[in-house]
Structure formats: C-alpha cells, structure tokens
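Asker: from the sequence below, what's the structure:
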Amino acid sequence: MEYSHIAPQFRSVMELSDLERIKFMEEARWVDYPAGNKLLDLLNGLLLKPPRPRMPNVLVVGASNSGKTTVIHRFKKLCGAPYISDDGVSVRPVVYAEIHKPDERELYNAILDNFWAPHNPAAPLAKLRHQAIHLIREARTRMLIIDEIHTVNNGSPTKKADVMNELKMLANILQIPLVLVGTRVALQLLRLDPQYSSRFEVLSLPNWEVNPDFQRFLKSFESVLPLKKPSKLFSPDLATLIHAISEGITGNVEYLLQECAKEAIQTGSELIDRRLLEKNQWMRPTNGSRERIL
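Answerer: Next up, the predicted model:
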C-alpha cells in the first residue's frame, strides 16, 4: 500500500508494529503553520540585529497551550544550536531559561542552570548576577529568552518591579535582544511602568479560526499521523468539529488528534472519523483542564 496521505519521509513507519507507530506519533515533531513560521522569521531577524545601546525586545504572548514554547524550541534548534568557533570558543547564540516565581534569584538561577554552571542558589543576588552575565558574555550569546514570564505576575507590586527592572538592566548591560514568553496575563507587566512598554514589542500567537490555513494545518498534521487509512481531517465538517473541541488552540488540536489516532490504531479502525472525535469531546478544555470520565 502506498499510503499517499502520509508524508513520504514517514511512510516507512507504516510497516512498524502498532506499539511502535504509537511511540513514533508521541515523539515531538514540528508541523509548519503560518503564525508559527512568521514568529520563527521574526525571532531570526531579531537574532541577526547588530549590538547597539538599546536593543529591540519582544514579548511573545498567547493562550495556554497555544504552541509558544514549541515555536521557541524550534527556533533554538534551527538558529540557536551551540557550536565551537574558529578561535575555540564554545558559543551559545541563544540562552533559554524558564522562571516559575517572581524572584530575581529565580531568574539568575534559571540562567545558570541552563549553563550547567555550579552555583549556590542562595548566594547573594549580586554574585548570581555577576556569574550569569559573565557566562553569557563568555558564550557570545546574542539572545536571551525567558519563558513563563507571566508567573512574575504572582508577586507583589514590589517583586514584579524588581524582576522587570532586573530584566531591563540585563538588556542594557548585555546589549542583546530579550525575548519574554508567556500567556496574555504577562501584558500586565508592561503596564507597571511606561519604560517597560516602550522597550517591548508584543507578538501575539493567535488561536485558529476555521479557515483555509487551519485546514492546511490539519492536512499537514494528518500526514505525520501513522494511520493506515486517510481521515481527511481537513474536510469542512471535521475541521469545524476539531476546532470546536480544541477551541482553536494549537496544543489542544495536537493532543486531541494524537489521542484519537492512538485509539484508532488500538481498535484497528485506522482512521479518525466524526464518531471518534465526538467520543473524545471530553478533551474540550473546561476552566483550563480536561476531565476524562473513567
């Protein structure tokens, strides 16, 4: 069987066992889509900016599970992979760190953890800051990405301002672009001080609408699902149902289709149809969570 609905580079997967096909499906895999590709292009343009006293910075926002972090990791893989320079320096073009509470030490500990650098998490802030800045400069880093920035909003007004001022200072000292990533709650941080809003351009990763772009995304996504029969997820009927269940959020679409494909393999139906999608409407987010009745 030719499996013309599967991307050519993945057709050999169709000869694997059911368990192996499910394992393949659960591996991280990039699927092109317009908003994601546009964000990749914008970040790449930012990375190529020559140093200057006030570098452009961006805040990337979107709904929870909208694919923000997936795009960031794709960018790191394509443009930020470490390498050894001609003069023997271990270069890290992009440094990525996640923070989970509104605290300056959390910021620097996350950066130092990314370098696998020995450090004392409880050390004085000045020492952590000095060590992080030294490593970033030594690695000739050209972009600093801070993910989950919306968690800073959990702090008091003073703690929020402290973290944002620390980030502003880092951008000034290092003269590299700063990319903050978070949910739309993070927009509140830019309203704390006019200086913050003037320093950051906001890039929004939107939810899908039921349109040709969404249908093309579903067709591309179907081409990496190792099902033996074509599902035609891009058809208007199925596309509308998938959008309703997922609320147009990229991560929810992926989770829904992977779970349905897994069941299709296990039951032997080998395709995702309306019945299977309707059966899995429990995946529709409710107050940010999913509940499966067992």
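Asker: for the rest of this, base every contact and every neighbour count on C-alpha atoms.
Answerer: OK.
Asker: and the spatially closest residue to residue 30 that is not a sequence neighbour, helix, strand or coil?
Answerer: For residue 30, ignoring the flanking residues on the chain, the nearest one in space by CA to CA, 6 or more residues apart in numbering is residue 74 at 7.5 Å. The three-state label for residue 74, taken from DSSP: H, G, I helix; E, B strand; the rest coil, comes out as helix.
Asker: would you do the same for the sequence below? I want to compare the two.
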Amino acid sequence: MADHLLDHVRPYLERSLEDRIAYIRAPRWVGHHGAMQALERLNELLCRSPSLRTRGLMLVGPYANGKTMIAERFAVAHLNACESQRVWVVQTREGAGLAHFYASILRALRAPMGNSRDVGRKAEQVDHLLDGLKPRILIFDEFHNALRGRSRDVDAVLAFLRRIGRQFDISPVLIGEVAVYDFINATDEMASRFELLGVPRWRYDEEFFALLDSLEGALPLARRSDLSDEKLAREIFRLSEGLIGEIVAIVAAARSGAERITLLSIDELDYVPVSRRRRLRDGLL
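Answerer: From the prediction side, this is the model:
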C-alpha cells in the first residue's frame, strides 16, 4: 500500500519505469507558503483599480530558489482564466544598455525587431505595442541584467518603469538578485513605488521537513523514503544550501533501484553544491 504518496500520484506506480522516471524528473510546482503569498500579491496587482502612479513588486532572492517558477505559474494561470492577455513575462537579456533592454521587451511581446540598434526607434515601437496590447502587469525576469550598464542607461531603465505606470497603467514586477533591491532603494522616489517580497533560502526547520514530506508524496516510488528523518534531511539541506531548486533536483535524481531514496543513493550522486560550482568555474577562467 503506497500510503506515503499523494492520491493523484499513486496511479503512476502502474506505469512503466521510463514513464515514472520522466515524471520524477519533470519540473514541478511546489506550493509552499512563500510561493502562495507571492501569487496572492501578484493577483492583487492584476485586480487593482486604475492609477496614474502604479505600484510594483520586487521578487528578490538567490539563484535557483523558485522565483521564475512563481512568475510563470502566475502568468499561465492568468492565460487560462482570461480571454485577453494582460500579463507578459520579459526575459531581461544579458548585456548592458537600453538597446538590450528594449529588445527584451520586444521579444516578449513577440514583435519583429530587425537589426536596428536605434534606441529611439525601439522605444517608440515598445510604446506603440504597450498602447495597443494594454498589459496590466509586465514581469521582468532576471532584471539585474538591466542594471549592469552605464549609470545613465540604468537611470533611463528606472525612468521607463516610472513612465509605464503613468502612461499605460502598468504595474512592473522585478525578479532578480539582491542587486535589484539595492538599485530600487537607492532613492526614496523609486523605493516608494515597489513592495518587496523576499524569497530567502530555506532554513533547517519544520517548514523544511514539511517540504521534504510533500516532495516524497509527489514522487511515484513504491517504498517510503522518510526524507524528513534527521540523516537524510541534513544531507539534502547541506547539498542544496537551502535553495528549493537544488532541493528538488537532488530528490528527483536520487532514486535508487530499491524504489526509495536513501542516504547511499544521494551519496552516489556526487552532487556539487552551487557555491562549489562557482569556485570550480572561477578556477577554470
């Protein structure tokens, strides 16, 4: 009796090993408290009254901690529920300067761009599209990429965020590393326009144990793994460094032939934590 599994997961035990492995390795939504709070706040932005000075949101935290998945979950739910698209996700391009920033928006809005590097022309095209599409929320993922240019370009990007609220009634949502918070809070004027929602690393506590229990219930393995037991939980926490993306990756990869996750199967992964990966990369450069 697979009573450790969620009801909708149990039928997967009857499928082939290949199907179950594919299911285990597939990206999955983890509806923990912080994620649900962020979705609720995003929905409030979507349902707000019109304003000439719209407020936005900063979703800030370390890499591999679920920020992008929250944004994508919200955007997809909106598309499924509404006839017209009012939420657009912009993948902010790497590379300094306004040309890259505007190109990110044009790509997200599925507009032809050509090879022009005329910033003024791109700005006009963006304005024309925003006026026609009338988005309610623009989500800028990896927004820290837009903050690496010359100070005048960064100032222009921040001015753009202010202007789209006044001119198009758009709430900007900025997703990225802690640098986003530092830039936005450099002036009182910008700080007053954005609410902060932090996505911190997980701590080794009861919430972390509950997360492991929920992951165990979501993976179609025939035997109970008891992931929240002390030894297993400690090792998963050590390797993941408290990042939810790493936690899920470790658990999904550590399936053993015994239809359960064990300390040995985790050790056999030879998993390298994020901080060590960075040091290894720096040593190769």
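Asker: work out the TM-score between the chains.
Answerer: For these two chains in superposition, a TM-score of 0.89 is obtained (TM-score structural alignment, normalised by the length of structure 2); 279 aligned residues with a CA RMSD of 2.1 Å.
Asker: which element is the aligned residue in structure 2 for residue 170 of structure 1 on?
Answerer: Across the two structures, residue 170 of structure 1 finds its equivalent in residue 164 of structure 2, going by TM-score structural alignment. Counting by DSSP states H and E, the element that carries residue 164 of structure 2 is helix 151-168.
Asker: mean per-residue distance, that helix versus structure 1.
Answerer: Averaged over the aligned pairs, helix 151-168 of structure 2 sits 2.0 Å from structure 1 after superposition, using mean CA distance after the TM-score superposition for structure 1.
Asker: from the chain's centroid, how far away is that helix?
Answerer: Averaged C-alpha coordinates place helix 151-168 of structure 2 at 23 Å from its chain's average position (CA atoms, centre = their mean, to the nearest Å).
Asker: now it: buried residues?
Answerer: Buried residues in helix 151-168 of structure 2, counting neighbours by 16 or more other CA atoms under 10 Å, are found at 153-154, 157-158, 161-165, 168.
Asker: all strands of structure 2, in order?
Answerer: In chain order, structure 2 shows strands spanning 56-60, 87-91, 137-141, 171-176, 194-198, with DSSP state E as the criterion.
Asker: got JSON lines for the ones you listed, with distance to residue 21 of structure 2 and mean neighbour count too?
Answerer: Listed next are the strands of structure 2 as JSON lines, based on distance: least, CA to CA, whole Å; neighbours: other CA atoms under 10 Å:
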{"stretch": "strand 56-60", "distance to residue 21 of structure 2": "32", "mean neighbour count": "23"}
{"stretch": "strand 87-91", "distance to residue 21 of structure 2": "30", "mean neighbour count": "21"}
{"stretch": "strand 137-141", "distance to residue 21 of structure 2": "30", "mean neighbour count": "24"}
{"stretch": "strand 171-176", "distance to residue 21 of structure 2": "31", "mean neighbour count": "25"}
{"stretch": "strand 194-198", "distance to residue 21 of structure 2": "33", "mean neighbour count": "17"}
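Asker: so which of the ones you listed is nearest residue 209 of structure 2?
Answerer: Each of the strands of structure 2 was scored for nearness to residue 209 of structure 2 using CA to CA, and the closest is strand 194-198 (20.6 Å).
Asker: residue 263 of structure 1: which element?
Answerer: helix 250-267.
Asker: now what about the helix holding residue 164 of structure 2, what contacts it?
Answerer: Helix 151-168 of structure 2 is contacted from outside by 51-55, 97-98, 101, 130-131, 134, 146-148, 170-172, 190, using CA atoms under 8 Å, 6 or more residues apart in numbering.
Asker: what sits against the counterpart of residue 260 of structure 1 in structure 2?
Answerer: Alignment note (TM-score structural alignment): residue 260 of structure 1 maps to residue 254 of structure 2. Shown in contact with residue 254 of structure 2 (CA under 8 Å, 6+ apart): 261-262, 265-266, 269.
Asker: so which of those residues are in helices?
Answerer: Cross-referencing the contacts of residue 254 of structure 2 with the helices (criterion: DSSP state H) gives 265-266 as the overlap.
Asker: still contacting in structure 1, which of the contacts of residue 254 of structure 2?
Answerer: Shared contacts between this structure and structure 1 among the contacts of residue 254 of structure 2 (both residues aligned by TM-score structural alignment, their matches' CA atoms under 8 Å) comprise 261, 265-266, 269.
Asker: restricted to buried residues, select those residues in PyMOL.
Answerer: To isolate the buried ones among these in PyMOL, judged by 16+ other CA under 10 Å, type:
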select buried, resi 261+265+266
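Asker: will you turn the kept ones among the contacts of residue 254 of structure 2 into CSV that also has distance to residue 283 of structure 2?
Answerer: CSV is the format used below for those (distance: CA to CA, whole Å):
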residue, distance to residue 283 of structure 2
261, 33
265, 29
266, 26
269, 22
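Asker: and which of the kept ones among the contacts of residue 254 of structure 2 is nearest to residue 226 of structure 2?
Answerer: If you rank these by distance to residue 226 of structure 2 using CA to CA, residue 261 comes first, at 8.3 Å.
Asker: how far away is the equivalent of the closest one over in structure 1 from residue 241 of structure 1?
Answerer: By TM-score structural alignment, residue 261 of structure 2 lines up with residue 272 in structure 1. Taking CA to CA, to the nearest Å as the measure, residue 272 of structure 1 falls 12 Å from residue 241 of structure 1.
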